[in-house]
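Peer 1: missing the sequence, but the structure's below:
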């Protein structure tokens, strides 16, 4: 099984916390689409013939792309990867569009409903209008709520929303209000991430200048506990550290990253993995277009040695509720790696931060809160 990720870098404005590659050069949208289609065609063999089961349009702001551009990209995907059978296979695939709430007007949703998309992932972040203004988000809380309703009316019944907690000066009361509003929307999937002050972002500069205040570790843990307790009590499965879903509604595309599946990433800054190496395209729209005009994406790659592959397995699998498959570990890397893993895990098993469930090694409820440290202990450095 394989996935295709398409990075759409266009944004109307930049959010002050985001360090993903994006650009406001919308005048290059046509050239970008031509380049992505060419990359999709020229890199087909990267997936080694594995059937494509997920397609994910991320960004940037994919909802800045109009219907005719999507049609051009889907036509290429259909011809190259599905032998012109995408329309008949659509119900078996997961095809996701990331979107900003203010873009999801009834007219726009009507347009994209006629395309192969069957899942929408909406970046809401918070329902607090004052904080949305601080973050330079383009939407209001009211627009976010309306966007979910509009999407459902347009026929989308697999909707995910993103939330951020640990926002500047956030209180537990504010976070509870965000969670309660999210539950009222009755969406199928909720991703919730702690705010990270990334270097070279305006928000990081504001933190250093004491314009905003970072929440403390104790409050961060309270927010995370509230997240877990509130969503699981409402029937959501906590299937990955930052992700919750109603039964059967896991993000199949993101899950492929955590289970080691191969994927092709197209577009500027997009990453790819073929089981042997990692590749990433240049983080520049103009350089990306120039490279594709000359026949190939400008990219770098890393050939993974056994230690790196083992470390990747630890980091990705322990994030999930399923955990680390010890039989798979031994099959892939041998007894030496298995013995090392179990030796380093023993102290965390003794303190109930890790647990054995059959062939799997999993984080406990207590372990989730200190997962970074546990994973670090199991790595081969």
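Peer 2: Yes, it's here. Computed from a prediction, not measured in an experiment: that's the story for all the values here.
Peer 1: CA atoms for contacts and neighbours, from now on please.
Peer 2: OK.
Peer 1: which SS state does residue 56 fall under?
Peer 2: The assignment at residue 56 comes out as strand when based on DSSP: H, G, I helix; E, B strand; the rest coil.
Peer 1: list the residues that contact it.
Peer 2: By C-alpha atoms under 8 Å, 6 or more residues apart in numbering, the contact list for residue 56 reads 3, 4, 5, 6, 95, 96, 97, 98, 253.
Peer 1: try this one side by side with the last:
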């Protein structure tokens, strides 16, 4: 089973924290959409006939597309690939794009999962991040969406400068009250060359407080787990039966095809990424060329990738799998490197599988890097 990710590189406006590839001009939307369809066709044999079980529209802001434009892309996948009968089709959407009529139209389409970029229910946070919607719109959209979609995820951000623990608790409360079965939540990070990085450098916005972020993350884990959400990946919480199939495939190392400018692909042994420029992307596709760089992954690379993704999940990293796929020396190395984190109660070993403790989850990226194989 494989998945297809389609990157829609357009946004109404730039969020201050975002470093994803997008354009705020829609002038090139039509040629980009034509190129997306053509790339799907050009690469139809790349997955070796693997069955597609997920189609994910990410961005950017995919909800800027009309429903017909989305259906056109889904149809191109269905014609050129082997797709399971009821694939998970996710559309990332912003609240300001989701009128009641739009939600009804989407509910009657093949799209069966919405990922709604709420981020916060407080106006001051939305303004700091330069979001295009307001808090009332977010609440209204969730009320409408839950009437027509069963499978909904919302995004929330913690660690925002000025976000108190009490306000964060209220964000969690409102999210839970909406009845959505999946919540993705991320710490605000200051990425280089973003507006937020510039504001922090100039002292306009305070620096992100790591202690605040860790505290609010633990607050989130405790509250959601008490309401039957499973923290199946560090940033993702789902009720049983509502884990993101698209994201789960990524964390479990399944192959996926990334379509569109800046999109990444993976087939188990090679990783590829498309050029981060809309015009260059379109010109290449029009010339029947793939504007993609490909990296062949060594055994060491694949081991490190497994550590990085696996340790973030509820499934952890299996010493048996490491030994079978990468060799016994890798398994011995992973076990040796993990011991100090077990002693510090940041990892635990059960059934020959290392998993992060609740205390260790927030620190798991740093822990994983210490388990990476640097030399052979």
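Peer 2: Looks like it came in fine. Remember, predicted model here, so these are calculated numbers, not experimental data.
Peer 1: if we can go back for a sec, which of the contacts of residue 56 of the first structure sit farthest apart?
Peer 2: When the contacts of residue 56 of the first structure are compared pair by pair using C-alpha to C-alpha, the two farthest from each other are 3 and 98, 15.6 Å apart.
Peer 1: the two: who's more crowded?
Peer 2: residue 3 (27 against 21; other C-alpha atoms under 10 Å).
Peer 1: didn't the more buried one look like it was pressed against residue 266?
Peer 2: No - counting by C-alpha atoms under 8 Å, residue 3 of the first structure does not reach residue 266; the two are 11.1 Å apart.
Peer 1: so the most centrally placed residue in the second structure is in which element?
Peer 2: The C-alpha lying nearest the average C-alpha coordinate of the second structure belongs to residue 247 (C-alpha atoms, centre = their mean; 6.6 Å). Under the criterion of DSSP states H and E, residue 247 of the second structure resides in helix 245-251.
Peer 1: mean deviation of the helix or strand following that helix from the first structure?
Peer 2: Going down the chain from helix 245-251 of the second structure, the next helix or strand is strand 256-259, by DSSP H and E. Comparing strand 256-259 of the second structure with its match in the first structure after superposition yields a mean distance of 0.2 Å (mean C-alpha distance after the TM-score superposition for the first structure).
Peer 1: start and end residues in the first structure for the helix or strand following strand 256-259 of the second structure, please.
Peer 2: As assigned by DSSP H and E, the chain's next helix or strand after strand 256-259 of the second structure is strand 264-266. With TM-score structural alignment applied, strand 264-266 of the second structure matches the range 271-273 in the first structure.
Peer 1: can you give the contact residues for that stretch?
Peer 2: Residues from elsewhere that reach stretch 271-273 of the first structure, judged by C-alpha under 8 Å, 6+ apart: 262, 263, 264, 265, 278, 279, 280, 281.
Peer 1: cool, and stretch 280-289 of the first structure?
Peer 2: Counting by C-alpha under 8 Å, 6+ apart, stretch 280-289 of the first structure makes contact with 9, 21, 23, 31-32, 35, 265-272, 297-301, all of which sit outside it.
Peer 1: give me that answer again for 6 Å
Peer 2: With C-alpha atoms under 6 Å, 6 or more residues apart in numbering as the test, stretch 280-289 of the first structure has contacts from 35, 268, 269, 270, 271, 298, 299, 300.
Peer 1: scan those residues and report the most crowded one.
Peer 2: When neighbours are taken as other C-alpha under 10 Å, the top entry among those is residue 268 (29 neighbours).
Peer 1: could you check how far it is from residue 374 of the first structure?
Peer 2: Counting by C-alpha to C-alpha, to the nearest Å, the gap between residue 268 of the first structure and residue 374 of the first structure amounts to 34 Å.
Peer 1: checking residue 121 of the first structure next. Helix, strand or coil?
Peer 2: Applying three-state DSSP: residue 121 of the first structure is strand.
Peer 1: can you check which strand is longest in the second structure?
Peer 2: When the second structure is scanned for its longest strand (criterion: DSSP state E), the result is strand 83-93.
Peer 1: so how far is that one from its chain's centroid?
Peer 2: Here strand 83-93 of the second structure is found 15 Å from its chain centre; the criterion is C-alpha atoms, centre = their mean, to the nearest Å.
Peer 1: mind giving me the packing neighbours of that strand?
Peer 2: For strand 83-93 of the second structure, the contact count by 3 or more C-alpha pairs under 6 Å, 6 or more residues apart in numbering; DSSP states H and E identifies strand 52-59, strand 113-119 as packing neighbours.
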